[in-house]
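Peer 1: Predicted structure and sequence below. I'll ask about it afterward.
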Amino acid sequence: MTQGFDKDYWESHWRQANERGAGRQLAPNPYLARETSGLVPGTALDAGCGEGAEAIWLAAEGWQVTAADISAEVLSRASERAVKAGSAPERVRWLETDLSVWKPGERFDLVTTHYAHPAMPQLAFYERISDWVAPGGTLLIVGHLHTPGHGHGHGHPPEEASVTAASVTAGLDAARWDVVTAEEHVRTLTNRAVQLHDVVVRATRRP
């Protein structure tokens, strides 16, 4: 199990984050709008939705969203914030589940994940959720290129939780996927004065 990233870990993490007042602004990841701007809204899965910023933004853009997370603590706050935001909360289904074992029973036009650390190796998680993309649909992965001094607050992760753009795209069968974006970026969170080393991969599943 990857660094104990199980349900107990995430319940504790989000309780502490709430006490610190983290995540209050609910700004969606900046790559989300850029990478989905040309897509026609349909069904979307936000895998490891956390405080719900991306799910709420997608709903406001017209997507029908399944927002899944292992933590009941964070899902409760996310759903409350969706209602307060007034951004089509009826378009979001909040789902408490362990994505390492969950089977959705359907495929989605968009499957996206942002900094989710599951209780399984990172690349295996990405491979798992990629199976849930419908033919012609989009996979959008935003992960951490874990380097010394990165500032996301999970401590120094084990090797299997670290990814590069190349390692993510290597897991996408070229016969089934067209890779649109495979990039690595450094950006600064001004509210915490820390740098994030990001990996962004977007791919389209061939019909």
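Peer 2: Yep, that arrived.

Peer 1: C-alpha from now on. contacts and neighbour counts both.
Peer 2: Will do.

Peer 1: Need the residue in this protein that's farthest from the chain's center.
Peer 2: For the chain, the largest distance from the centre (Cα atoms, centre = their mean) belongs to Ala175, which lies 24.7 Å off.

Peer 1: Against Ser130, how distant is it?
Peer 2: 14 Å (Cα to Cα, to the nearest Å).

Peer 1: How about Leu45?
Peer 2: Distance of Leu45 to Ser130, computed by Cα to Cα: 11 Å.

Peer 1: Those two: who's more crowded?
Peer 2: Leu45 (28 against 24; other Cα atoms under 10 Å).

Peer 1: isn't that one right up against Asp69?
Peer 2: No. At 10.7 Å, Leu45 does not count as touching Asp69 under the criterion of Cα atoms under 8 Å.

Peer 1: hang on, the earlier thing: who touches both of Leu45 and Ser130?
Peer 2: Listed as contacting both Leu45 and Ser130 by Cα atoms under 8 Å, 6 or more residues apart in numbering are Val111.

Peer 1: wouldn't Trp132 be in contact with Val111 here?
Peer 2: Yes. Assessed by Cα under 8 Å, Trp132 is found in contact with Val111 at 7.1 Å.

Peer 1: OK, contacts around Arg81?
Peer 2: No residues are in contact with Arg81 under the rule Cα under 8 Å, 6+ apart.

Peer 1: Please compare the first structure with the one that follows:
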Amino acid sequence: MTAPQPQNDAEQFWEDRYTSRPQVWSGNPNQPLADLVATLSPGRALDLGCGEGGDAVHLAARGWQVTAVDISPTALARTRALAERAGVADRITTEQHDLAHTFPEGAYDLVSAQFLQSPLEFPRDEILRKAARALAPNGLLFIVEHGSVPPWAPNPHVHHRFSTPQEIYDGMALDPARYRPERLATQERLATGPNGVTGPLTDVVVLIRRIS
């Protein structure tokens, strides 16, 4: 097994990605998160790997107090700028973390890990366990990951094995007396790639509630 990358390597990788373009993501929230949040009363939310802030701003606009976390200073600056433009800067706090080494403090009603994946090796199971421990009683951990290769990828037919929802949940090794899986599923959606190509994508969805 490859050892986790040194912290500065991971930070440099993501900082290079964000500084290479004026905008990497659409600025819109991830749809699975938006669908879930529409059913919840606002509280305290933790957004892991917030990118340029689309999810954090959506949560704040719906009344949540959000801690938005990313490894890239540029991503966090763009999150703050988006929050200012949306008029919700007072409800978003940004924190820089390499989650392989540090983790935000506090207890949260919702912890969101939307596509918290990386081409670099990192301790995903350990990070997700910490995310579960950060839940307040009755809080929800919502994990969404890629379950298929986008049709617009350079080599869309190259075989890559994605984790199943059950594998993600099992890898966290949570105490069943404290945590309950509420949803372990895959779902398809249509998405548009950077060159305007539209095609189906599979999302892997894991929703876990802290019960004690």
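Peer 2: Cool, the structure landed. Computed from a prediction, not measured in an experiment: that's the story for all the values here.

Peer 1: Identify the spatial nearest neighbour of Ala113 of structure 2, chain neighbours not counted.
Peer 2: Nearest residue to Ala113 of structure 2 in three dimensions, chain neighbours excluded: Ile143, at 4.8 Å (Cα to Cα, 6 or more residues apart in numbering).

Peer 1: any idea how far the closest residue to His114 of structure 1 other than its chain neighbours is from Pro157 of structure 1?
Peer 2: Among residues not flanking His114 of structure 1 along the chain, Val142 sits closest, at 4.7 Å (Cα to Cα, 6+ apart). Going from Val142 of structure 1 to Pro157 of structure 1 by Cα to Cα gives 16 Å.

Peer 1: count of neighbours near Pro207 of structure 1?
Peer 2: 9.

Peer 1: So which of Trp132 and Val111 of structure 1 has more stuff around it?
Peer 2: Per other Cα under 10 Å, whichever of Trp132 of structure 1 and Val111 has more neighbours is Val111, with 25 against 21.

Peer 1: is it true that the more buried one lies in a strand?
Peer 2: Yes. Counting by DSSP: H, G, I helix; E, B strand; the rest coil, Val111 of structure 1 is found in a strand.

Peer 1: per the alignment, it corresponds to what in structure 2?
Peer 2: In structure 2, Val111 of structure 1 lines up with Val111, judged by TM-score structural alignment.

Peer 1: my guess is its match meets Ala136, correct?
Peer 2: No. Val111 of structure 2 is beyond contact range of Ala136, at 9.7 Å (criterion: Cα under 8 Å).

Peer 1: List the residues that contact the match of Val111 of structure 1.
Peer 2: Ala45, Leu46, Asp47, Leu48, Ala131, Ala132, Ala134, Leu135, Gly139, Leu140, Leu141, Phe142 are the contacts of Val111 of structure 2 under Cα under 8 Å, 6+ apart.

Peer 1: Going by neighbour count, which of the residues you listed comes out on top?
Peer 2: Neighbour max across those (other Cα under 10 Å) = Leu46, 31 neighbours.

Peer 1: Could you say which helix or strand holds that residue?
Peer 2: strand 44-48 (DSSP states H and E).

Peer 1: likewise Leu36 of structure 2?
Peer 2: Using DSSP H and E, Leu36 of structure 2 falls in helix 31-37.

Peer 1: what about Val142 and Pro157 of structure 1, which has more around it?
Peer 2: The neighbour count for Val142 of structure 1 versus Pro157, taken as other Cα under 10 Å, is higher for Val142 (21 against 13).

Peer 1: That one pairs with which position in structure 2?
Peer 2: Using TM-score structural alignment, Val142 of structure 1 lines up with Val144 in structure 2.

Peer 1: Touching, Gln7 of structure 2 and His97? I think so.
Peer 2: No. The criterion here is Cα under 8 Å, and Gln7 of structure 2 misses it with His97 at 9.6 Å.

Peer 1: more crowded one of these two?
Peer 2: Using other Cα under 10 Å, the more surrounded residue of Gln7 of structure 2 and His97 is His97, with 20 against 14.

Peer 1: now the more buried one, nearest residue through space, not along the chain?
Peer 2: In space, His97 of structure 2 comes closest to Ile71 once its chain neighbours are excluded; the distance is 5.0 Å by Cα to Cα, 6+ apart.

Peer 1: can you count the residues close to the one you found?
Peer 2: 24.

Peer 1: how much space between it and Trp64 of structure 2?
Peer 2: The separation that Ile71 of structure 2 has from Trp64 of structure 2, given Cα to Cα, amounts to 22 Å.

Peer 1: Tell me which stretches of structure 2 form helices.
Peer 2: Counting by DSSP state H, structure 2 has helices at residues 7-19, 31-37, 54-61, 73-86, 124-133, 165-172.

Peer 1: if you compare those, which one is most tucked away?
Peer 2: Mean neighbour count (mean count of other Cα atoms under 10 Å) peaks for helix 54-61 among the helices of structure 2, with a mean of 25.

Peer 1: same for that helix, what does it pack against?
Peer 2: If contacts are counted by 3 or more Cα pairs under 8 Å, 6 or more residues apart in numbering; DSSP states H and E, helix 54-61 of structure 2 sits against helix 31-37, strand 44-48, strand 65-70, helix 73-86, strand 92-96.
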